[in-house]
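Asks: Build me a structure from this.
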Amino acid sequence: MHINPTSGFARDEDGAVAVIVALLLVVLLGFAALGVDVASLYRERAMLQSTSDLTAMSAVGHPDEATARADQTLARNRSRTDALETLELGRFLRNPAIAPEDRFQVLAAGSPGINGVRVVLQQDAPLHFARIFTRDTHVNLHRSALATRTGAASFSLSSHITNLDGDALNTLLAQEFGIDATINAGDLQRLDDTSVDLELLFAALNIEVGRNPAEILNATANGSQLVGALQTLLPTALAVQLDGLRNAAGGDNFTLRSLVGGIDTDLGLTATEFLSGVRFSALDVVRSLAATETVGTGININTNVNISGILSTKTILTAGEPPARSGLIALGEEGVQLHRAAVRLKSETKVATSLLGGFGDGIEIASVNLPIYAEVAGATATLEEIGCSTPNPLDVAARFSTSSIPLHPANGTAVAALYLGKLPESSGAVDPASLEFADMLEVNLTIPLLVTSLKVTGITIQARSYVPVGQSQSETVTFTRQDIMNADVIRSFGSGELLTSAVGGLLSTQNTEFRVKPGQEGLVAGAAAPLIATLLNALPGRLLSTLTTPVDAVLDSALGAAGLELGAGELELTGHHCETVQLVR
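Replies: Just a heads-up that it's a prediction; the model follows:
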């Protein structure tokens, strides 16, 4: 039988698998090599992203040292310093109303408002087996990261409205809203002891806002809405005591910035998260409602003086408008300001005539009236630094600059001014040139004649005097982290104890002018002239020696009732707000 080896070999399938495997092995090894390189590139990219995240987070902690901190982070992560391709400082707004691509705005170094850092890192990732498919030996990778942290503080300044006692506050509420708006002393104390969360208060107002939740700060509400919202946060027994105020407050509108102002509402979610950390007493909400009504409005202050020689005194407090609208509390980043309005205190004091003593035969003092005004400059506090980055308890947590708001230019840099006389009715700064003479003494004269005597009654002696008090100066107020931990968050600024010397200057012979009331010249002519001359010569020294102490006590009592002190104030740090450093897109 003939055998054909060639055809047999062609039909033989033994070893076919080995051939196929041999042919595909090259392809399989190629894919394996490509897989190794792809995995390597993914790993390199993930590591580069992690380094980018760490670099951005480190840099945003200290934006002023962003480049140095970025280089330090790269070195610690064994990356080349030239890996930092881009580092941008800017402002990031966590605001749902802003398109994501527009939420980060690049700013120049040192610009106010920087709260974000964006970095772009680049790195050459080596190729391994994939080189058989390309001439390249590496692939250039780029990864970016954006980190943000916003720091803020909330703080308050002492003012006439925050320091009014219960009687004075009720007087103001009755003046503005009627007697039904007043609150008894026990409930006032309970309101003062009850803490309110600002975010919950705003939520209780149930005001519709757009996509940016921080727009609630620009919303308006009326007094009835505000008191009603406050009632929902109070115990029932206390809440019902505010029904009278809620009904009386009515529809007078005010912006919610009268409670807290200063924060940039474009910060969106950041701003509302800060609101949740702002707390104040329920009584402060009532005070804020009252404060919106006080500009230019005289408030009667009960001074309850019991001073020898003082028959009566009537005190009216008038608040001026601050140079910029401020809330009861300021909340904001570095640069935010809070203003305390200037205040004018008018005191009409009747003095016992016996206090002046006698002026000689024929001269009788029938009455003594002292119309004195005290003008207290407003104050400004500016947040200069907020510390968020250091755990050291002795490092600065917040630093403020404080200064007085200037009075009228004619007062120079004085922090207060005292006036004896008559001023025009106004809530603006007092121009010393507008001070007029005011009735001070009523005098009766007895003129001896040959047979009898002539009595001249109702002669009025007028007076005026003016003295600036103190000198404005900027001061720095600092709080450390340890202060915050110890709840040591109130600082005094300015210089107190100016009143006594100021009253002495007001009544001094150098500053005080006297005259007979115009139109009465005929009454003091002739034989009456020597008696009037004797009185006017003795009066300056007598006023200074006999009235300085009681007038000082009267003004001190009036200022104390209004919670004021010439040339001094208090700043309270009510909150230290620092976001956690976070990565955003």
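Asks: all contacts plus neighbour counts: C-alpha atoms, from now on.
Replies: Noted.
Asks: Who are the packing partners of the longest helix seen in the chain?
Replies: If you go by DSSP state H, the chain has its longest helix at helix 16-61. Packing partners of helix 16-61 (3 or more Cα pairs under 8 Å, 6 or more residues apart in numbering; DSSP states H and E): helix 66-76, strand 116-126, strand 138-148, strand 582-584.
Asks: to compare against the first, here's another:
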Amino acid sequence: MAGGMVRRLVGARDGNVAMILAGGLAMLTGTAVLGVDTATLYLEKRRLQGAADAAALAAAADLDNATARAQAAVALSPDNATRLVTMMPGRFSRDPRLAVDARFLANGTPGNAAQVALQSRVQPIFAQVFGYRDITIDARATAARIDLAGFSIGTRLASVQGGLPGALLSQLAGSELSLSVMDYNALVSGQVDLLKTAELLRTGGSVQALSFDEVLASDIALPTLVTAMAGATTSSAAAQVLRSVAGKLPNRNVRLDTLIDLGPLGSRGAADPTRPVPVDAYAFLREALQLSSGTRQIQSAVDLGIPGIGQVKLWLQIGERPAGSHWLSVGEAGQTVVRSAQTRLWIDVALLNAPLSLGSVRVPIFVELASAEARLAQIGCRGGPANALVALDVTPSVGRAAIADLDPANLPYFQQPMPLRPARLVSLPLVTLTGLADVQLGGVSAQRVNFSAAEIDGNVVKTVSTNDIAAGVASSLLRTIDIRANVLGLGLSTGLLTSTLGNTLSIAAPALDLVVGQVTALAGVHVGQADVRVDGVRCGTPVLVG
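Replies: Purely as a prediction, here's the structure:
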């Protein structure tokens, strides 16, 4: 009987639904409790991350007062026991070769970023039943201010006489440009916006491109480029000269990406007229013509109009720029370098008004220069654009200067030493006077050059020198020249002739220095020097990174 009762209980089905419903309600209630607490934690995590982002942005905007700025941003958040755990200034690099976690360097200099860590505590609503009284939540954020500067090398604005600028540019262009000194002065005083030039090339239909970088990487016809330059200058005089030049240029192509690096600005496609990247029109035109020239050698004979100087014959050989370097670049501190091209120059100068006993006197001067270099070392934007500071580390060009004769056919072979021989300075019926001087320019370490906001706005060019030839190229050479006399007859005092020639050269030294200075300045290279300028600075606004 007892066994039958058990069998009836086991087989009974009455009340099963109620039991299942009771169990299900318990599970649903538990799930709802956990869901409410989970949502609370999620919302608090989002709120805390927003507070961390705001604190990092505030700190990066004012690194001098970063902790105070971060604290002030945290104080604006709802309480929830939110506190600033750490605030670490440092340097952020956008280098894609670095892992994301390695792009922020704590206490790195020059500082441009801040990393903050925040913490808050939340009291769960239902989880307290299980003993969870407080739950700690953490959030971290990194913000960086990306400051940019554009700078260039070899852009000294020379004061010239005679027809040298027109002759040099015409040789580079391969056609007669007929530039006057007035035209040259209009070019060196006119500023061309590189970004506006690229925009005009892109929107004018001559180049199929979306970004500035794509424009620079395109084949651009020289006349098209120079016409765009004319549209990108605010100087009406420079624009007129550029349009005239454009009509006389051959239809050669040029790719500007080997000349200009716009850095982060290269991804854009429209210029901001309030934030240009300016450069003087002459330097831009000269560099573009050099880039497009097939031979890269200039030969010319000009009268510079310098007192005491007759005709000047010059041979200028321009080498290739070092791989990966540019004439002008836009970038961040510590990452950007510009370099000049290797250059060889031979100037054969005829002196006027030589003493009667000497007849005509010539002084051939040879200059060989390695690349000068400028590195963007620091951008200071803590006081805003009006107080921006830019520092460059500049290494002047080093090489060789000589008074000597040579074979111009050897000029293009930069990998081989230039064979020099004593220069024939004076040729008389019975006597030939020769001279040889050779000065090696010593290597120097980089020198720090600072530019203020006023100097940047004023397009100030600064020069760094090796100090080997502080008194001038010709003057330095003439101090060491070895003059020899080759006598073919009798009755002549060679001592008198050599001393007379020495005195003549000493008197002519300032004029010879002026010749060398004008030729090298217009070519964009300088003996034992590097000329640099900052073409613009952009103080960035902080953005979240990492």
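Asks: if we can go back for a sec, just say which of the helices and strands packed on helix 16-61 of the first structure is most tucked in.
Replies: Each of those was scored by mean neighbour count; the highest is strand 116-126, a mean of 22, by mean count of other Cα atoms under 10 Å.
Asks: Okay, angle between that strand and strand 138-148 too, please.
Replies: 160 degrees (axes from the mean of the first three to the mean of the last three Cα atoms, to 10 degrees).
Asks: Pull the distance from strand 116-126 of the first structure to the chain's centre.
Replies: 41 Å (Cα atoms, centre = their mean, to the nearest Å).
Asks: Please apply the same query to stretch 561-573 of the first structure.
Replies: On Cα atoms, centre = their mean, the centre of stretch 561-573 of the first structure falls 14 Å from that of its chain.
Asks: what do you get for stretch 279-289 of the second structure?
Replies: 15 Å.
Asks: Quick check: it compared with the first structure, mean distance?
Replies: Mean deviation of stretch 279-289 of the second structure from its aligned counterpart in the first structure after superposition (mean Cα distance after the TM-score superposition for the first structure): 3.5 Å.
Asks: List the contacts of stretch 227-243 of the second structure.
Replies: The contact list for stretch 227-243 of the second structure, computed with Cα atoms under 8 Å, 6 or more residues apart in numbering, reads 183, 186-187, 189-194, 196-198, 200-201, 226, 246, 281.
Asks: Filter the residues you listed down to just the ones in helices.
Replies: Using DSSP H, the contacts of stretch 227-243 of the second structure in helices are 183, 186-187, 189, 194, 196-198, 200-201, 226, 246, 281.
Asks: Rebuild these as TSV, extending it with distance to residue 291 of the second structure and neighbour count.
Replies: Listed next are these as TSV, based on distance: Cα to Cα, whole Å; neighbours: other Cα atoms under 10 Å:
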residue	distance to residue 291 of the second structure	neighbour count
183	22	18
186	22	22
187	19	25
189	22	17
194	16	22
196	20	24
197	17	22
198	17	28
200	20	24
201	18	23
226	14	26
246	16	21
281	15	27
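Asks: Mind putting those into a markdown table with distance to residue 112 of the second structure?
Replies: Formatted as a markdown table, these follow (distance: Cα to Cα, whole Å):
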| residue | distance to residue 112 of the second structure |
| --- | --- |
| 183 | 44 |
| 186 | 39 |
| 187 | 37 |
| 189 | 35 |
| 194 | 26 |
| 196 | 28 |
| 197 | 30 |
| 198 | 29 |
| 200 | 33 |
| 201 | 34 |
| 226 | 38 |
| 246 | 43 |
| 281 | 33 |
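Asks: Which of those residues sits closest to residue 327 of the second structure?
Replies: Taking Cα to Cα as the measure, residue 327 of the second structure lies nearest residue 194 of these, at 12.7 Å.
Asks: which residues touch the alignment partner in the first structure of the closest one?
Replies: In the first structure, residue 194 of the second structure lines up with residue 198, judged by TM-score structural alignment. For residue 198 of the first structure, the contact set (Cα under 8 Å, 6+ apart) comprises 275-280.
Asks: let's go with 6 Å and repeat that
Replies: Listed by Cα atoms under 6 Å, 6 or more residues apart in numbering, the contact set of residue 198 of the first structure reads 275, 278-279.
Asks: Near residue 455 of the first structure, how many other residues are there?
Replies: A count of neighbours around residue 455 of the first structure, defined by other Cα atoms under 10 Å, yields 12.
Asks: ok, now how distant is the residue nearest to residue 70 of the second structure when sequence neighbours are not counted from residue 221 of the second structure?
Replies: Leaving aside its chain neighbours, residue 70 of the second structure sits nearest to residue 55 (4.3 Å; criterion: Cα to Cα, 6 or more residues apart in numbering). Going from residue 55 of the second structure to residue 221 of the second structure by Cα to Cα, to the nearest Å gives 50 Å.
Asks: higher neighbour count, the two?
Replies: Just comparing residue 55 of the second structure and residue 221: by other Cα under 10 Å the higher neighbour count belongs to residue 55, 34 against 18.
Asks: Distance check, the nearest residue to residue 104 of the first structure once chain neighbours are set aside against residue 55 of the first structure.
Replies: Distance criterion Cα to Cα, 6+ apart; nearest residue to residue 104 of the first structure, sequence neighbours excluded, is residue 92 at 4.4 Å. Distance check for residue 92 of the first structure against residue 55 of the first structure: by Cα to Cα, it reads 17 Å.
Asks: ok, now residue 347 of the first structure?
Replies: In terms of Cα to Cα, residue 347 of the first structure sits 64 Å off from residue 55 of the first structure.
Asks: which residue ranges form the strands in the stretch 401-550 of the first structure?
Replies: 416-420, 438-448, 453-469, 475-480, 490-494, 513-516 (DSSP state E, counting those that start in this stretch).
Asks: buried residues in the second one?
Replies: Buried residues in strand 438-448 of the first structure, counting neighbours by 16 or more other Cα atoms under 10 Å, are found at 438-447.
Asks: After alignment, which residue of the first structure pairs with residue 153 of the second structure?
Replies: By TM-score structural alignment, residue 153 of the second structure lines up with residue 157.
Asks: In contact with the residue nearest to that match when sequence neighbours are not counted, which residues?
Replies: Counting by Cα to Cα, 6+ apart, residue 157 of the first structure lies nearest to residue 571, which is 4.7 Å off, once chain neighbours are set aside. For residue 571 of the first structure, the contact set (Cα under 6 Å, 6+ apart) comprises 156-157, 490-491.
Asks: With residue 387 of the second structure instead?
Replies: Going by Cα under 6 Å, 6+ apart, the list of residues near residue 387 of the second structure reads residue 453.
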